[in-house]
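Peer 1: Task: produce atomic coordinates for the following.
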Amino acid sequence: MVIQYKCPNCGDDMTFDSHTGMLSCTSCGRQDNIQELPDDYITNRFDEEEAKQYHCENCGAIVITDADTTATTCSFCGAGVVLGDRLTGDLAPVKVLPFKISRDEARAAFKKWCKNGILTPKGFMTANRIKEITGLYVPFWLYDLNTQAEVQAIGVRSREYTRGNYIYTEKKYYDVYRDMNMDYVRVPVDASEKMHDELMDKLEPFHYQDLERFKAPYLAGYIAEKYNYDDKQLFPRVKDKIASYIDEQIRSTIRGYSYVNYKHKHIDTSQRYAAYVLLPVWMVYYDYDKHVHTFAMNGQTGKVVGKPPISKKKVTYWFTGIAGTAFVGIKIAALIMGGGLLW
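Peer 2: Coordinates of the predicted model:
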């Protein structure tokens, strides 16, 4: 089932406007509040075929998608289409975080980010080689978690003092016990096998107070993916993701010691709730030096992540400059203290 949103006024295609948050017609200017639109058009369930054909209602062309695509654009007329039968039942998102940054704003922000590169090659900083920029709704699970932590440790307070010709070290040992209850809310983990996990993690934070109840028109004009992994499959990853925060929270309650030796640490994390949501990401594909570099931009905040090419010449100059500055500083300090300059 292909869903295309036709303007009731002029019949042209309507798409989601990131500035107004409305379903908008670029031809006549009509705007509709998405949250007030009926959602009874979603009636079918997902077909598990690897690829499926859809007819574009706009031009009649065949739209072929893989099994993970839930929204796309027609390659012939450019119309945005939403595949409604892939957004139902267990595959229906609970919430969506609409795009706040338009394609033009994303392009301008990426160019500005490139020009701020201190160690990137000069040609890269012109930012004129954007091969493709794609607005993508990435599937995420947002977890609410509870962690019970029981910790037994020995806290050591150590001090040194001098008596006569001897230096003494005094140590006092303390039993430390902590029984902690910690809650973590809205911890995100991307659920698409196509997206690089580290890249998606670095896009955080998203502002989840702007989450909206899912309505398919938010996807009009963008590409969207369905999840490849459910919340149970990704639970080990979300536990790993909060592990460092748990350790930091435990350490923050054990202070005032020279050092701490942990004897026993039992951590039990359980899932209270998981919501399937779609989060906005601009994917930027940049052609430089016969290679395509991939960058991601938070579609809500504009944060850019990725690894740009590094100029070896600039790196050499940079480290040489640091070394030279340090050398001059040392010589000036020596002169002030009465020493001579040895050039």
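
Peer 1: contacts, neighbours, all on C-alpha from now
Peer 2: Noted.

Peer 1: Could you pull up the residues touching residue 89?
Peer 2: Counting by CA atoms under 8 Å, 6 or more residues apart in numbering, residue 89 makes contact with residue 45.

Peer 1: To check against the first, give me the structure of this:
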Amino acid sequence: MTDPRGVASQTYPCGGCGARLEFAPGSTAMRCPYCGFQQEIHAVDRQVREIAYADLAVLPRKPVGTIGAYVFQCPRCAARTETNETATLCQFCGTPLVIDDAATGQIVPEAVLPFLLDRAAVREAMRGWTSSRWFAPSALKKVSEMESTKSTYVPHWTYDSQTVSQYRGQRGEYYWVTESYTDGDGNRQTRRVRRIRWRSAQGTVSRAFDDVLVPGSFVLPVKHVDELAPWPLLEAVPYQPQFLSGHSALRYDVEPEAGFEEAKNRMAPVINDDCRRDIGGDEQRVGSVNTQHHDVTFKLMLLPIWVATYVYAGRNWQILINGRTGEVQGQRPWSRTKIALAVILGILLVAAVAYLLYLRDVL
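Peer 2: So this is what the prediction gives:
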């Protein structure tokens, strides 16, 4: 249920005209969108820390399912905005609103990766992306303006873990045998055939994982969010709410315990590859892997994503742009004509090669 009293929020008045300051992408300052007044965001005297996973039980937080919508009261026009975001804009006057850390009911972010790309850079990334879609309709390249763009900080959990894995499997080694066969002319021939000799294998491998990323929100398609990687996580700074001013920020709806289970799933293929290398031989089979996690730490980090929507053929299409690197992922239309032409050209190419091989054999 929504708290009718609303939540405490923070805004940053402009020292020049009294409007509200917004974080300027690509800088370390907040800037007034009206008079251009700029205020530096001073670095805090602390480091981004990793939290021991064992300390989760004592952290002050509410279960995700019990947190209702937040209600912001705008300090400028007194309007009330109901939202599930921890940073937003007043729906009436556009004043930036950032929730007070103590009012979220959730774990406070430890780090933030500030936006580097501004709206102009996003438009360039969009144009580059549309022009490189080979099987998209040609008209898509003419789409230069987006229906909407929203700079959004998306919560991610990061996990560190020291792993020790015991495995059982099989090691395969090639050997060759000679076998006889009858060819198409009825003649007896011999040929060398490769076989595999399998032997049981077992062992132990270890690996240290650092900053395994797990999206903490389902609001955006997880597949496309994952495809925005890699992220320059070393450029992240200790969290300060000033970096959120003028932008949106999602709250997490994935508990850190569930995030760790997903992190284990993301570690598993890497551990499996380690097991295969340890088995050695020419081929490997991994039957079972038992992994123990030690010295597990985690943190909540906000990553910058531009959420853009463009209109094509009467339909809205959503794309996501990495707010640091400009990597673009998302939805796109397909041209049936171009795909059909590509298939036809492929068939003609195969037929041409087959005909040339036929002529070579005949001549």
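
Peer 1: Please, where are all the helices along structure 1?
Peer 2: 103-115, 197-202, 231-252, 312-336 (DSSP state H).

Peer 1: Which of these sits closest to residue 189 of structure 1?
Peer 2: The minimum distance between residue 189 of structure 1 and these falls on helix 231-252, with 6.6 Å, by CA to CA.

Peer 1: Mean deviation, the closest one versus structure 2?
Peer 2: Its aligned residues in structure 2 lie a mean 1.6 Å from helix 231-252 of structure 1 after superposition (mean CA distance after the TM-score superposition for structure 1).

Peer 1: and that helix, which stretch of structure 2?
Peer 2: With TM-score structural alignment applied, helix 231-252 of structure 1 matches the range 256-277 in structure 2.

Peer 1: Show me the contact partners of that stretch.
Peer 2: Applying CA under 8 Å, 6+ apart, the external contacts of stretch 256-277 of structure 2 come out as 157, 159, 165, 167, 203-205, 207, 209, 212-216, 284-286, 289.

Peer 1: Just the residues you listed: which are in strands?
Peer 2: Among those, the members found in strands (DSSP state E) are 157, 159, 165, 167, 203-205, 207, 209, 212-215, 284-286, 289.

Peer 1: Make a ChimeraX selection of the buried ones in those residues.
Peer 2: To isolate the buried ones among those in ChimeraX, judged by 16 or more other CA atoms under 10 Å, type:
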select :157,159,165,167,204,205,212,213,214,215,284,285,286,289
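
Peer 1: In structure 2, what range does stretch 148-157 of structure 1 match?
Peer 2: Against structure 2, stretch 148-157 of structure 1 falls on residues 164-173 (TM-score structural alignment).

Peer 1: how much does the matching stretch stray from structure 1?
Peer 2: Its aligned residues in structure 1 lie a mean 2.0 Å from stretch 164-173 of structure 2 after superposition (mean CA distance after the TM-score superposition for structure 1).

Peer 1: buried ones in that stretch?
Peer 2: 164, 165, 167, 168, 169, 170, 171, 172.

Peer 1: again, but for stretch 216-232 of structure 1
Peer 2: Buried residues in stretch 216-232 of structure 1, defined by neighbour count with 16+ other CA under 10 Å: 216-227, 229-231.

Peer 1: Max pairwise distance over these: which two?
Peer 2: Longest span within the buried residues of stretch 216-232 of structure 1, CA to CA: 221 and 231, 27.6 Å.

Peer 1: okay, the helices of structure 1 in a markdown table with distance to residue 124 of structure 1 next?
Peer 2: Formatted as a markdown table, the helices of structure 1 follow (distance: least, CA to CA, whole Å):
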| stretch | distance to residue 124 of structure 1 |
| --- | --- |
| helix 103-115 | 7 |
| helix 197-202 | 21 |
| helix 231-252 | 34 |
| helix 312-336 | 13 |
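
Peer 1: Would you mind saying which of those helices lies nearest residue 48 of structure 1?
Peer 2: Taking CA to CA, helix 231-252 is the member of the helices of structure 1 nearest to residue 48 of structure 1, at 19.0 Å.

Peer 1: Quick check: most distant residue from the centroid of structure 1.
Peer 2: residue 164 (60.9 Å; CA atoms, centre = their mean).

Peer 1: what's the distance between that one and residue 4 of structure 1?
Peer 2: Using CA to CA, to the nearest Å, residue 164 of structure 1 is found at 89 Å from residue 4 of structure 1.

Peer 1: Stretch 120-127 of structure 1 corresponds to what range in structure 2?
Peer 2: Going by TM-score structural alignment: stretch 120-127 of structure 1 matches residues 136-143.

Peer 1: Go ahead and name everything in contact with that stretch.
Peer 2: 127, 130, 131, 310, 312, 332, 333, 334, 335, 338.

Peer 1: Stretch 90-100 of structure 1 too?
Peer 2: Taking CA under 8 Å, 6+ apart as the rule, stretch 90-100 of structure 1 contacts 18-19, 21, 46, 86-87, 208, 210-215, 218, 226-227, 275-280, 299-301.

Peer 1: Next: stretch 204-213 of structure 1.
Peer 2: So stretch 204-213 of structure 1 is contacted by 35, 94, 95, 96, 97, 98, 298, 300, 301 (CA under 8 Å, 6+ apart).

Peer 1: What lines up with the fifth one in structure 2?
Peer 2: Using TM-score structural alignment, the equivalent of residue 97 of structure 1 in structure 2 is residue 113.

Peer 1: Disregarding flanking residues, what is the spatial nearest neighbour of residue 163 of structure 2?
Peer 2: Using CA to CA, 6 or more residues apart in numbering and skipping the chain neighbours, the partner closest in space to residue 163 of structure 2 is residue 293 (4.7 Å).

Peer 1: quick one: the match of helix 231-252 of structure 1 to chain centroid distance?
Peer 2: How far stretch 256-277 of structure 2 lies from its chain's middle: 16 Å, per CA atoms, centre = their mean, to the nearest Å.

Peer 1: same thing with stretch 156-175 of structure 1?
Peer 2: Centroid displacement of stretch 156-175 of structure 1 relative to its chain, using CA atoms, centre = their mean, is 49 Å.

Peer 1: What residues sit buried inside it?
Peer 2: Of the residues in stretch 156-175 of structure 1, those buried (16+ other CA under 10 Å) are residue 156.

Peer 1: sorry, back to before: what's around the residue nearest to residue 163 of structure 2, how many residues?
Peer 2: Using other CA atoms under 10 Å, residue 293 of structure 2 is surrounded by 15 other residues.
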